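*Asks:* Could you work out the structure for the sequence below:
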Amino acid sequence: MESSQGILRIKGIEMSQFKLNPFLKGNGGMVSPHIQTQINPRIFKVLCSVILGAISGLNAQNSHAAEVEAKTEATQLSTITLTAEKQDERHTSSQAITQFNHDLLDVPFTKSHVSNEDIQNHHVQRISDALSLVNGVVYQDSYGGGFWDNYSFRGFSTDPNMGTIYMRNGLSSVSGIHTPRDMVNIHAIDFLKGPMAAMYGQGAIGGIMNITTKQPEWESKNSLSVSGSTLEEYRAVLDTTGAMNQDVAYRLGLAYENNQSFRDQVDNQHYYIAPQLAWKLSAQTQLNLDTEFAQSKGVFDRGIPMVNGQLNLNKKTFLGEPSDGDIEIQDQMVQLRVNHAFNDDWNNTTAITYSHGERAGTSTEISSIATDGQTANRFRRSRQFETETTNFQSILRGKLNTGSIRHELVTNIEAGHYTIDQLQRRSAAGASSQINLNHPVYGQNILPLTRTTKNTKETQQMLGFNLQDQIFLNDQWNVLVGGRLNRLEQQIDDHRSGKSAEQAFTPFTPRAGINYQPTEKLSFYTNWGKAFELNTGLNKNNDLYDPEKTESWEVGAKYQFRAKSWLGLTYFDLDKQHLLTEGISDSYVDSGRVQSHGVEFELQHQLTDQLRLNANYTFTDASIVESEVEAKGARLKNIPKHTANLSANYQFNFAGYDAGLIGHVNYYGKRSANYIDNGTSLPDFTIVNVGAYAQLRPDLRVQLNIDNLFDQDYYVASYTNNWVQPGEPLKATATLNWTF
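*Replies:* Below you'll find the model as predicted:
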């Protein structure tokens, strides 16, 4: 047994790599397009109590057995303590980049990292909160006030109706509807830069987000956290882990939120439970069962409109209808994975994942502003969407030498089945209800839902195989080459017209990279790759849309001038065909050919043992190249040309307590406010956040975060210039964390 670089090795097995999951078909009869599977709060509490009771019972049983054994033991055994050098994750490549652990200087790619410490100190509760800490990734429209995660990566965004595609523990993402990711069981977030599609298939265009979840541990750890804000946002979190016996460990994450919001009539609730089990089958093999169950419900909020290109309305004003009730989203995920080490050089990860998501509810939304500039015209619609995904993946990793040349080989086979059911109804064409922008009166002229605008079932089948080799020619040069061959089949049945459409593709997506390291602290790199992704939905001719095709390349340099200090500079260039965006009429617009190029700069510097500084800047020029609906050079929605952020963390001793201060300044430049660039823009903004924390006792930590310190009016994102999301005003959040 040995300890090296923060990884516990037993007989050559890297225990940190044990992160995989299988398939559990069937979800208790909970599949319903009408969201009949609500998580009742009472049931939720009872379930939590039962699970915690079982865990406590097992711990008590194990403790009693240990006491009996201790009494019968004649000899007092000495205690062996294992320690490991803690490695700064900012400067190590997530295994997801190449499937092997390396310093970032050793690979022809880079990443932005949000650590567990960042998540805690900056009070990050959603993926959207983490985006302000990294470069090249921008928060997109929040779809009704934040009902799921959505972002753009280097200028290109994901499907606004299905939410963010992401990776989980280095495995390919599972598509489909899901609630915003809760941080209770997230250890860290990596934004992997460069073409990743050859390894991870669809959605990995100029990079992709990888979430590293917390795993079951054999050492007992428990944490209870409660927080409350001046905007009446309340949150409670429980995270508990420990051994059930010498071979089986558990982890359970629970979270509940009740948020009132600064917006009139707008509130939401969030439930989350994540039970996990880890089973050591042998010294070489571990089985993990991961599950997640979540529900979010709240008022669907499109924000406020621009009037004559200006944002002058009270940002608290709600212009929907409270009588529409809540939008509800829920999802379930079950993953069973096996990690097996054949020897020191070869190992395999195999996982089967099942996920199911539903979204349903009704909303009244602005369609246009009347000529008087005081009244909004509104329409009404209801949604009943459901997705179901089954995914199998098996990754084989191995190391071998050919003479003096080292190879790191990866083979990956993946198969998936994905279905999307969409039912959408709207008020009659031309019908409109009006509301005064400055003095809204609710409940007047509620529009009936008289027509069905969407009623489809879509099926996607995927089979993929990829092969990759990173070739280390010597200590200075290494080359990475890889490619993925996919078989993609897509079919849509339109229940309104009775028509069906189908298509199939067999694309090949390559990637290649070169890394040159002239010194131990400096490296230069370049990479190139292609991506292929199916577009969902039918066009105006009831035909399937053409798939997205992307080509990307980048060149950059990385310099580690101190042990915990890092400097990076990257130029990127992406070209995409058939990027879709959806308007308010429920039909997609094919933007034709678009491009994005720019520069990313990043500095991470440990100035002293107490003070750490992070700074980054991104220039992104994302625009239309060829389109039937937009002029050449038109801007892509919500993509600022300039973004920057600066954060600092100062740790010190205060009256005998370990304490710290944090500060964060975030800048977003001006950007297009409409899904088709019509000249309207969201104004640029600069927001300052500060915070403080103190460890009052070894088991008790208190924290205060103040967001938007100077109470600036700003606007986070928009889908159209009539649906603009205002940012939160000055807010203070107090958090108490107890470990036991």
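
*Asks:* Could you use CA atoms for every contact and neighbour count after this?
*Replies:* Will do.

*Asks:* biggest strand in this protein, by residue count?
*Replies:* strand 375-402 (DSSP state E).

*Asks:* what's the angle from the helix or strand following it to strand 375-402?
*Replies:* Heading C-terminal from strand 375-402, the first helix or strand you meet, by DSSP states H and E, is strand 405-427. Angle of strand 405-427 versus strand 375-402, following axes from the mean of the first three to the mean of the last three Cα atoms, to 10 degrees, is 160 degrees.

*Asks:* what packs against strand 405-427?
*Replies:* On a contact count with 3 or more Cα pairs under 8 Å, 6 or more residues apart in numbering; DSSP states H and E, strand 405-427 meets strand 375-402, strand 449-472.

*Asks:* Second chain to compare with the first, below:
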Amino acid sequence: MKNNAIRFAVLSLIACAQTSHAQAQSATATAPAGSANPPSSVLQTITVTEGSDKEQYRQSRSSSATRTDTPLQELPQSVQVVSRQLMDDLHATRLDDVLPYVSGVARQNNFGGLWDNYSVRGFSGNENGGLNILWNGFASNRGYSPPRDVANVERIDFLKGPSAALYGSSEPGGTLNVVTKKPQFKAANALDLSIGSNDFYRSAIDSTGALGNNVAYRLNAAAESKGGSRDNVRSKREFVAPAFTWLLGNHTTLNYEAEFLRQIAPMDRGIVAVNGRLDALPASRFLGEPNDGNLKMDNQNHQLTLEHQISEQWHLRTGVFHKQGTLDGYSTEASSLRADNATLWRQRRYRDFSWHDTSLQAEIGGKFDTGGIGHEILTGVEADRMTLDQRLLRINPSAGAPYAIDVNNPLYGQPQPTPPANTDTAERQTSTALFLQDQISLAQRWRLLAGVRFDSFRSTLDNRRLGTSARQDKSASSPRLGLTYLATPSVSLYASIGKSFRPNSGSDSGGNAFSPETARAAEAGLKYESSDQLAGATLAVFNITKRNVLTVDPVNTSYSIAAGEVRSRGVELDFNGKFARHWRVTGNLAYTDAAVTRDNTLAVGARLINVPRTSGSLLAVYEDVDVRAAPMAWAAAPAMSAHAPAMPEAASCCRLT
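*Replies:* Alright, predicted model coming up:
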């Protein structure tokens, strides 16, 4: 559980809309004794049955990997889905809580909890922004983003390997797509209250229902306050996520979703190692400065999509996404521990960052046959524009002004130095793209996936402090090809190859923009799914090489050049499912050999930072479904989700989890 928090109390209240007495007669509900036709204010009991997608760890289909609804068994890549049920069982509140339950995923430096940062198959992307995170198919973490809250998340799809053929700039190890809960036309409401260790308090609501015959809403909100294992560290966050669905006709749907998140917390970069030992200081020791106050992050996302079913075989989808946010505040951070192993020199910083990111998407897809060969075509265009303004004030310690603290006996409240300007930049990025994909049914048991995307991107980085500017105008093509053999209804084998790219920010000593990183990846594997689709496993092997990684310029060590190369290869096993009536199980094992193969300063063969060679996890949950399924007014059950089992329209109920 996050921060060792013990789930003290969780209360979920579900209210279902009443309908006519005729509908009530056919509903699976029981009325109080002696009441032939109970009024709507009377609490009725219902029978909660098992078997919904919500109660499973195993998901059989996903639209993230291909932008079409495709069985996972037919995909020529490893796709691991973290379901809402797994998030509920983990009592997850952050994306970070679920990372250990997907193979090959490792946490990276998150700058004291400022944002999410992790690697997949050894690759973590930008050191500040992390690798690519999608929000319902739109790139959502350009610029900066506070740690993602999962209050409004229905599932999280981990797409292993390159996804550039559909989503453009990304890391070759994998991409993550966060799929949010959708509005429902049946009324349902849930309240979640949590109390945990380290003064953890959280409340969350989930409400959905109809606003008319053609409009439905959903509202997710959460408020959280918590301390931590470190002294003088306390954080707060507020999260609101409204969503609306309009049925514009029999074949047209308009969806709007938004997220508003505010996080307030001091910078906490942890403790320092003394004589090479991290346990030399108590974990509660705070080495910053309480008088700095908090760093504040405000972030908001808006997404509007229009979906139209042209015919039974063809569909059209368009969408626009906008994100904006700010980060500002002071922090005191460790610089160097002196020779006495007690005096820590510190630096003081002030950050003032802001960003705006807008993306447009339009796609058309359809199915047809040519000479007995089935095709599912998808083609589309995408354009985006991102601005990022960064102003950083920083003062480094010196012999005359060390701004020091004794790590063994810290005394706070000393005079704070005023940091001078260090960074003042304005970055502008624009890009356009065209993608094409064909899922081909070659025969009853063979599936071929072919796709390619063409990106053209331009960036400008203006250094307002130095009066310089770096520009780049590049293009990239990202193909992928995969083949799947459906050996039996339960077993499939696959192989795939693909390319990816990611632009490098900044410039070299001559003011020239860096060439983008490029990568090639190959993957092969075996998938198993039980006949009832409640359990399955994926075994994958992969080999990835990435070039044009930034490394130190050997001529001018104050600058970098795009000349490094890294390689990652390994084996991954993921398994999950529901077994018998009572057990839900998920687990994974991974071997990842991620190392430097060419660099000017790092030794060839040096391992990539914070990437474990071997890793794994196992979670088993036992639930007494017989007790939960018994007719009663209060029954143990998972919290509500967009795919909760349909409840009788004449029933109202309460559920306790």
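
*Asks:* Any idea what the TM-score comes out to?
*Replies:* Superposed pair, TM-score by TM-score structural alignment, normalised by the length of structure 2: 0.86. Supporting alignment: 598 aligned residues with a Cα RMSD of 2.9 Å.

*Asks:* contacting residues for residue 394 of structure 2?
*Replies:* Contacts for residue 394 of structure 2 (Cα atoms under 8 Å, 6 or more residues apart in numbering) come out as 347-350, 419-422.

*Asks:* coming back round to it: and the longest strand of structure 1, what other elements does it pack with?
*Replies:* Looks like strand 375-402 of structure 1 contacts strand 346-369, strand 405-427, strand 433-436, strand 449-472 (3+ Cα pairs under 8 Å, 6+ apart).

*Asks:* Let's see that with 7 Å instead.
*Replies:* strand 346-369, strand 405-427, strand 433-436 (3 or more Cα pairs under 7 Å, 6 or more residues apart in numbering; DSSP states H and E).

*Asks:* Which positions in structure 2 sit opposite it in the alignment?
*Replies:* Mapped onto structure 2 using TM-score structural alignment, strand 375-402 of structure 1 spans residues 343-370.

*Asks:* mean deviation of the matching stretch from structure 1?
*Replies:* Superposed on structure 1, stretch 343-370 of structure 2 shows a mean distance of 1.0 Å to its aligned residues (mean Cα distance after the TM-score superposition for structure 1).

*Asks:* Any buried residues in that stretch, and which?
*Replies:* 343-367 (16 or more other Cα atoms under 10 Å).

*Asks:* do the same with stretch 227-235 of structure 2
*Replies:* Residues of stretch 227-235 of structure 2 classed as buried: 227-230, 232-235 (neighbour count, 16+ other Cα under 10 Å).

*Asks:* on that earlier part again, could you export the helices and strands packed on strand 405-427 of structure 1 as JSON lines, including distance to residue 611 of structure 1?
*Replies:* Shown next, in JSON lines, are those (distance: least, Cα to Cα, whole Å):
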{"stretch": "strand 375-402", "distance to residue 611 of structure 1": "39"}
{"stretch": "strand 449-472", "distance to residue 611 of structure 1": "36"}
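
*Asks:* mind checking how far stretch 207-224 of structure 2 is from the chain centre?
*Replies:* How far stretch 207-224 of structure 2 lies from its chain's middle: 23 Å, per Cα atoms, centre = their mean, to the nearest Å.

*Asks:* do the same with stretch 328-341 of structure 1
*Replies:* The answer for stretch 328-341 of structure 1 is 15 Å, by Cα atoms, centre = their mean.

*Asks:* how about residue 125 of structure 2, what does it touch?
*Replies:* If a contact means Cα atoms under 7 Å, 6 or more residues apart in numbering, then residue 125 of structure 2 has 131, 171 as its contacts.

*Asks:* Map it across to structure 1 for me.
*Replies:* Residue 125 of structure 2 maps onto residue 158 of structure 1 when the alignment is built from TM-score structural alignment.

*Asks:* go on, residue 422 of structure 2?
*Replies:* Aligning on TM-score structural alignment places residue 422 of structure 2 opposite residue 453 in structure 1.

*Asks:* Sort out which residues of stretch 532-539 of structure 2 are buried, please.
*Replies:* Quick answer for stretch 532-539 of structure 2 (16+ other Cα under 10 Å): 534-539.

*Asks:* what do you get for stretch 344-353 of structure 1?
*Replies:* Buried positions in stretch 344-353 of structure 1, judged by neighbour count with 16+ other Cα under 10 Å: 346-353.

*Asks:* just to revisit the earlier point, same list (the helices and strands packed on strand 375-402 of structure 1) but as JSON lines, adding distance to residue 556 of structure 1.
*Replies:* Below are these laid out as JSON lines (distance: least, Cα to Cα, whole Å):
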{"stretch": "strand 346-369", "distance to residue 556 of structure 1": "31"}
{"stretch": "strand 405-427", "distance to residue 556 of structure 1": "23"}
{"stretch": "strand 433-436", "distance to residue 556 of structure 1": "52"}
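
*Asks:* Tell me which of those strands sits most buried.
*Replies:* Mean neighbours per residue, mean count of other Cα atoms under 10 Å, is largest over these for strand 346-369, with a mean of 23.

*Asks:* For structure 1, which segments count as helices?
*Replies:* With helices called from DSSP state H, structure 1 shows them at 41-72, 95-98, 116-121, 127-131, 143-146, 197-200.

*Asks:* Need the counterpart of residue 473 of structure 2 in structure 1.
*Replies:* Counting by TM-score structural alignment, the partner of residue 473 of structure 2 is residue 504.

*Asks:* Just give the closest residue to its match, not the sequence neighbours.
*Replies:* residue 489 (4.3 Å; Cα to Cα, 6 or more residues apart in numbering).

*Asks:* could you list every residue that touches the one you found?
*Replies:* Taking Cα under 7 Å, 6+ apart, we find residue 489 of structure 1 in contact with 460-462, 503-505.

*Asks:* Aligned to residue 482 of structure 1, what sits in structure 2?
*Replies:* Superposed on structure 2 with TM-score structural alignment, residue 482 of structure 1 falls opposite residue 451.

*Asks:* Contact partners for that match?
*Replies:* Residue 451 of structure 2 touches 165, 436-438, 479-481, counting by Cα under 7 Å, 6+ apart.

*Asks:* I appreciate the help and will end here.
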